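Novice: for reference, the sequence and a predicted model appear below.
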Amino acid sequence: MFEKAHDFNIEQGTFNMIQGDQLNVQIENTQNSQYNQFVKIEVENLRVQSSNPHSEVIVIKPNATTHFAGRKKELELLNEHFHPWQPTQERCRRVCLLHGLGGIGKTQLALKFAESVSTIYPGGHVFWVDASSSDTIRASLIAIADLPLALESGLNSNTATPQRVLGWIASLKDDWIILFDNANDEISRFFPPGLQSGDILITSRNHNSSRGVGKKIEVDVMEEDDAVEMLLTKSEREENEHSTDIARQIARELTYLPLALEQAAAAIRWGICDLGSYIELYRKYRQEFLDNPSLKSASDYELTVYGSFEVSWRQMEEKAQRNDSMGLAAQYAIYLFNICTFLHYYGIDEELFRMAAETWLKHLERLQKRGPSKGEKDEGPHLLDITNLPYFEKGWNPVQFRTSMHLWQSVSIIKRDAKSSTYFVHPLIHQWGRDRYPPDQQRQHSRITGALLILAARYNTGVNMRLMHRHVPHYIEHLHLVKDVDTSYWEDRLQWASKVCGGLQDRATKAAIDMKIMEERLKHLGERHVLTIRAMSAVVIDYASLNKHTEAKQLLERVLELQRSVLGEDHVETITSIDNLGLLYLQLGNHAEAEPLLMKTLEQRKLIYGEEHRRTFTAISNLSTLYQRLGKFAESEKAGLESFEKRKKFLGDTHPDSLSSMENLSLLFSEEGKYVEAETFERPLLEYHKSIVGKTHLESLASMGRLAQIYSAQGKYIQAEELQMELVSTKKEKFGRNHPETITALADLRTTYQRLGKTTQAKAIEYELSNVKDSASSISTALVVEDVTNVAGTTPVIANDSEVRRTWFSDLLQLHPAFLSIPVAVLLTFLVRFLI
């Protein structure tokens, strides 16, 4: 019956059958001869030849893991759903579906539950069925016919059919439960007949794998403590403070996926690496760790991490071969997924695709009617990926998009956040989606994603730009990683990304990108090339935006020297650099040297651009700031209001320039003691920031702090208290309780409590402040940069200097994870330059 199996000695019993990795042995028991006892015998390297003439498919029931961690919530939900029936209750069938990603631990959870329900289902009426295909379902059902109770009823595997076995199960008087494991397709046709008897538990990647499911339970990643416990136990490492800390880092790196953790434990246990070196090796050889065939035996799952994802991919490819609407939806689903793997894995918004599709359609229609317009190349990165956007040629179809995304949702590859209505992909699936392709196809998918982002950005440069906050830095990272050999292509994208990050006020990301552009141009074009000079000018702006005024001044002096030599004294870019130098003087307190430079800039811009141009508005705003520094408040108010009104009229309320003017006016009126006027600008400014960049962004936090101070100055302490409490809570979560920003917020709230007579609350904060460590750090100020494009379309201009209390390092913290998505080499260069 099986080959290479020997030395069996069965005493006082009869060998009946082999089922999976268990031998079914009938043991003579004088006390209870009515039932068979089952002895579990571990069988390794054993090939089984089925004696059943109806099927040669062999089904192997997985063992419950020897170390089951966590899943308390899911087990409670299962126990609650399959609770014992009371005598007075009317019996009806209960059906529950455990669904989730492959390798997430659905089977082990089901087996663990099955072990705990012997009191609910007396007589051992717990049946397991491999539901991965129709053949395995039939083989599993026929194998049930050889169980002792079935044999007593006259069934046996030689004569039984699946229908007869299902009928026998339905006829059982005692309660029973069937576990349909790893169901792929609709399996309700294999349910035993009737609706009053028995229960059914299904595990599946597909949350729609069966009709008539009374309860669906999603099995998600593990809790962190449970993941750490499992990793240490299965890797056979001693649990101590040091090993627990390292295991916690590994668990986070693997994003708490049970199968990945189990195979990581095997790699550590087998000596492929040790606990301390795992993360370093994993980051370097990620694909080898997640798709290593030798690690399959580490678990009963019999698939690698990447292999478990490939199962869902093959199912989608099979659907895509169909010549019907489902086939088209699957083809589009594959196309969308390849784009998603080059976006950030979280916050994938349908709006991105809609805006891109509508922009692309308008572009194609214009080309067909009029041909390319003059200046097409100056509008932004050239839209060269025509052949890569076939699904957008007919415009936007939300039904098609949502149907295709639902196909991935059905197999747990992509999920949807019900609150935000955005999609997200598990980080390991996200990585696998790129790793499964060779480099040339990765570059193709990267270019498609780039075209999508550019088209979406061109749809609306206002509030909708917030949709790109995560995705642009992530895309730039992988533009670098896929090593696109077309230098002009990736530099075109880098320039575009820099502009987008400037519009989003994502200063650190913009600085890292601009540094990369400058280094590449210095290397390939030389210092005196006009494109290199423009790249250097962009880095000057970045230095200033991060409060590195000395570095900015040194680099700007070199830029001016090159511009005067290469472009001439009266060139518009030279004049722009002179203006920037004046602003740097302003920041450094050299007001007397700054005033003539800024006055000259305003006159030059009026002459070149006219009275109603963005650059002219910026020059007026800069003069307002200078007058404020000089104590000329009347002149400062006049210039500031003039700049704001013109920006509002020609650029819109929510344009970064308009918001910057509002901030300047709020600060100006506050400095003058005109708090009512200051409030009229600061309140809407805070709402704009919250809606555009979110309430936890530094701009929002700074605006919240300013408005609280304005309220306090007017005696509106209750309003100030409400804002300051929110500010303290957010900063604690964002920066930590010891950060200078948090300490300042706590101190302000304590003062407000004192003014309200809330002595108890004030003392509590006083006690908290007395226990804060390293509280002597000072909080510096930073420039607000306005990304203004010059005539050549590349060099931005340093604008006003709204005094927002923050540190440049806080900016880096704020931009996590977007900042961390920039290539390591770029970040190192960026940080080294700033720290020298």
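Specialist: Everything's here; your move.
Novice: from now on I want contacts and neighbour counts done on CA atoms only, so please keep to that.
Specialist: Noted.
Novice: burial count for residue 67?
Specialist: Neighbours of residue 67 under the rule other CA atoms under 10 Å: 9.
Novice: before we move on, what SS does it have?
Specialist: The three-state label given to residue 67 by DSSP: H, G, I helix; E, B strand; the rest coil is coil.
Novice: structure two is appended below for comparative analysis:
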Amino acid sequence: MEIYSHLAKALPIGPSSNATAASNINSCPLASKIFHGRESILATMVKYYAEDTRKQRIFLLHGLGGAGKTQITLKFVEDSSQFSDVFFIDASTPETIDIGLMNIAVSKYSGSNAQDALQWLSRTAEEWLLVFDNADDPKINLHSYFPQCKHGNILITSRNPGLAVHAGANAAVSDMEGTDSVELLLKSAVQDSTPQNREVAREIVKELCYFPLAIIQAGAFISKSGALNSYLAYYSANRARLLSEKPAQTHDNYGSTVYTTWQISFDQLTPPAATLLQLCSFLHHRGISEQIFSNASFRKDVSIHPLVHKWSQSTLGDPKKYHSHMVAIAGMSFEPFRTRPDMWLGDTTATIEVGLECADIYTWAGQDKKAEPLALAVLQRRRDTLGEDHLGTLAAMNSVAYIHHQLGQPKQAETLQSVVLEKQKSMLGVDHPETLITMLDLANTYRQLGQLQEAEAFQSVVFEKRRSIFGEDHPDTLIAMGYLAYTYHRLGRLQEAEALQSVVFEKQKTISGEDHPETLIAMDNLASHIHNSVDCRRQRHFKEAEALQSVVFEKRKTISGEDHPDTLIAMGYLAYTYHRLGRLQEAEALQSVVFEKQKTISGEDHPETLIDMGFLADTYYQLGRLQEAEALQSVAFEKQKTSLGEDHPHTLIAMAHLAMTYHQLGRLQEAEALQSVVFEKQKTISGEDHPDTRIAMGNLALTYYQLGRLQEAEALQSVVFAKGKAIFGDDHPETLIAMGNLASTYSRLGRLQEAEALESVVFEKRKMILGEDHPDTLSAMGNLADTYYQLGRLQEAEALQCVVFEKHKAILGEDHPHTLRGRGTSKCCL
């Protein structure tokens, strides 16, 4: 019958009880003539089937299609002499299993259906071996096809490791050993095993990830072309075709290529599981965690690829879904944590586009250096296939620009974004939503470059156009308003910033409700503007900020849980306000929690962890716990330098903070060395007028002061003071810090009248803005007292010094360094 001709070859003709083992192998093909290696798996199988278990022996070989499971099975059968009968069954569908069992019943004259075969196997207490090959369908309950008895032997090959529940032992079949894979390639390529050929083959199998089917296909191509030495170059240019092409001459009956065998497994996955596998194929296997995917549904401050954002929100709202997808992937023996199928997935059209999504994932995880090559690869692919002016190419260019922005490379980002903006204006028009998004992105880059006027110009345009097109209450309009408010804040136009942010907050509250994430973000931003606005640095305004942040923190804790990223951000903001209020013990308590939770959730090297480490160190610094501050800052600086590079803004901030602590510890030479580097890098990267350059200049000047290099200190401090006053006005904290530091240098230079004039202004403004008990007010009071002392105005000096001493003792305790100094002569670093 035709149906038997391809499923049950070489059926025996009579009872087999007295026949030799070789004559009783039913429809079992021979092993490939070029089979090589796998000795450890074969030895495990031989040992297992030799055991006297007094029960049915079941062994599972599992692994990705093309890994060599069937060939190992055939080699094992070929070398074994212990089995009375070997029955080889195609287990890919229930129908093929039924046909295979029916053939057993017919061949043994025991009936004509599958149940008859199972009964015969149950009655026949001999060493038969029943092979279920390609049992890949997870919906088939294979146990229902096992003979119900305590004797006999079963061997299963499957892509599904979950079948191990049936087995007494199992072995995973994956990569070959290096030496074995070299020999397999040379055998299949019909090449002599010379030292030179082995060296060439070693590079080829390494490129093929030691995957058996890929090696065999490569060997077939080489045997036809003789191109052993040039294969790698040809493969690099024609990978997809070579791994999809079925050789005309083969050494076995395996009908699929590398790509088709993976496609078979891939097609059985649900769409969300397939997307997850595609994403994993782009990520390094040691960097994959549920957290980096779940962050996708939390972050609001990055340009998230729409497809992956939607997938993350729908999939990771319930953690059970993520784990079910991972189980499904593992059930097909894909290895997402080793990226085994990436050479196939990376060549599929859909997955090339997923490269951008993976770049986003790396960005969420703070691994921007890993994101960059993926985004660049997609950009080049789109340039080649779509052309420079295609909208898809421009979108990829924007993604690369954003990664440059995150890497602290704003000039590279600005170059790309400017090109995209001009092309979009020409192709889509000035009012198109995509054009406005690019304009907003370019404005953010200008802000990072310190070009605040240019940023404000673009943001004003976007805000007005969105308000005109969408209306005042549209989410996009509110986003533009929020960005403009932030730039006003950076420009020192603090009342305008607060006014805009108040509007954003009230509208979000009305439109979305008090508990909506966007409302809580707006509330956080408003709190930030409040404790930085022109007249807000009074104690009562800090308390207004604290009140808002406390609400945000409690709401996020209730809605999202204590460990959610947004909750930790809110806790950090509240801690910062405590810090600014001088409530350092409360700030330290919250920051310690944030740091420990971030370390547990994201790992010690994650950028967010390092930022939180820096904040905690800064509070230690303010508390006078300088050794603890220095220990944390040293770690943060080294990790930032390793992960982000020496020129990244976060690295420079960490370097500056460490230098400040060296300064306070009296390690002035070390402080000056670091601060000089920070100042020169900031000047080169950001320009002389950038706020970060001005801060670096001020800190270096203060160390010059302590080193006695007073002329150099005064020169720098005069520039810092003049620039700060021009940009921020007389009452801004940066202006007051610069004024106080310049006054101290005047004092050391003997210019006491000039010093006293500046210090009086600083003291009165800080008392008015911050209150009499704030640490910065006490510092200003101590500095003024010191100048009075040098001027010979001893009674005025003593009066101030007594106040400082008593307040420090009451607030900080008798053993704090500031209290022990007896008078507040500490200088402020920016």
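Specialist: Received, thanks. Not measured: the values here are computed from a predicted model.
Novice: what does stretch 220-232 of structure 1 rub up against?
Specialist: 67-71, 100-101, 104, 238-239, 243-244, 247-248, 251-252, 255-258, 261-262, 264-265 (CA atoms under 8 Å, 6 or more residues apart in numbering).
Novice: what are the buried residues along that stretch?
Specialist: For stretch 220-232 of structure 1, a neighbour-count test (16 or more other CA atoms under 10 Å) marks 220-222, 224-232 as buried.
Novice: can I get these in JSON lines with distance to residue 473 of structure 1 and secondary structure?
Specialist: Formatted as JSON lines, the buried residues of stretch 220-232 of structure 1 follow (distance: CA to CA, whole Å; DSSP: H, G, I helix; E, B strand; the rest coil):
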{"residue": "220", "distance to residue 473 of structure 1": "28", "secondary structure": "coil"}
{"residue": "221", "distance to residue 473 of structure 1": "26", "secondary structure": "coil"}
{"residue": "222", "distance to residue 473 of structure 1": "29", "secondary structure": "coil"}
{"residue": "224", "distance to residue 473 of structure 1": "28", "secondary structure": "helix"}
{"residue": "225", "distance to residue 473 of structure 1": "31", "secondary structure": "helix"}
{"residue": "226", "distance to residue 473 of structure 1": "33", "secondary structure": "helix"}
{"residue": "227", "distance to residue 473 of structure 1": "30", "secondary structure": "helix"}
{"residue": "228", "distance to residue 473 of structure 1": "31", "secondary structure": "helix"}
{"residue": "229", "distance to residue 473 of structure 1": "35", "secondary structure": "helix"}
{"residue": "230", "distance to residue 473 of structure 1": "34", "secondary structure": "helix"}
{"residue": "231", "distance to residue 473 of structure 1": "32", "secondary structure": "helix"}
{"residue": "232", "distance to residue 473 of structure 1": "35", "secondary structure": "helix"}
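Novice: can you list the residues you listed in a markdown table and add distance to residue 457 of structure 1?
Specialist: Formatted as a markdown table, the buried residues of stretch 220-232 of structure 1 follow (distance: CA to CA, whole Å):
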| residue | distance to residue 457 of structure 1 |
| --- | --- |
| 220 | 34 |
| 221 | 34 |
| 222 | 37 |
| 224 | 37 |
| 225 | 41 |
| 226 | 42 |
| 227 | 40 |
| 228 | 42 |
| 229 | 45 |
| 230 | 45 |
| 231 | 43 |
| 232 | 46 |
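Novice: relative to residue 217 of structure 2, how far out is the counterpart of residue 111 of structure 1 in structure 2?
Specialist: Under the alignment (TM-score structural alignment), residue 111 of structure 1 pairs with residue 74 in structure 2. According to CA to CA, to the nearest Å, residue 74 of structure 2 and residue 217 of structure 2 sit 20 Å apart.
Novice: the two - which one has more neighbours?
Specialist: Taking neighbours as other CA under 10 Å, residue 74 of structure 2 and residue 217 compare with residue 217 leading, 23 against 19.
Novice: show me what contacts the residue mapped onto the more buried one from structure 1?
Specialist: In structure 1, the residue paired with residue 217 of structure 2 according to TM-score structural alignment is residue 263. Each residue near residue 263 of structure 1 by CA under 8 Å, 6+ apart is listed here: 290, 295-296, 298-299, 304.
Novice: if we use 6 Å, what do you get?
Specialist: Contact analysis of residue 263 of structure 1 by CA atoms under 6 Å, 6 or more residues apart in numbering lists 295, 298.
Novice: just the element for it, please.
Specialist: helix 258-269 (DSSP states H and E).
Novice: run the chain-centre distance for that helix.
Specialist: Centroid displacement of helix 258-269 of structure 1 relative to its chain, using CA atoms, centre = their mean, to the nearest Å, is 24 Å.
Novice: do stretch 319-329 of structure 2 as well
Specialist: Worked out by CA atoms, centre = their mean, stretch 319-329 of structure 2 lies 19 Å from the chain centre.
Novice: so that stretch aligns onto which residues of structure 1?
Specialist: By TM-score structural alignment, stretch 319-329 of structure 2 lines up with residues 398-408 in structure 1.
Novice: mean shift between that stretch and structure 2?
Specialist: Taken over the aligned residues, the distance from stretch 398-408 of structure 1 to structure 2 averages 1.2 Å (mean CA distance after the TM-score superposition for structure 1).
Novice: other residues contacting that stretch?
Specialist: 329, 333, 414.
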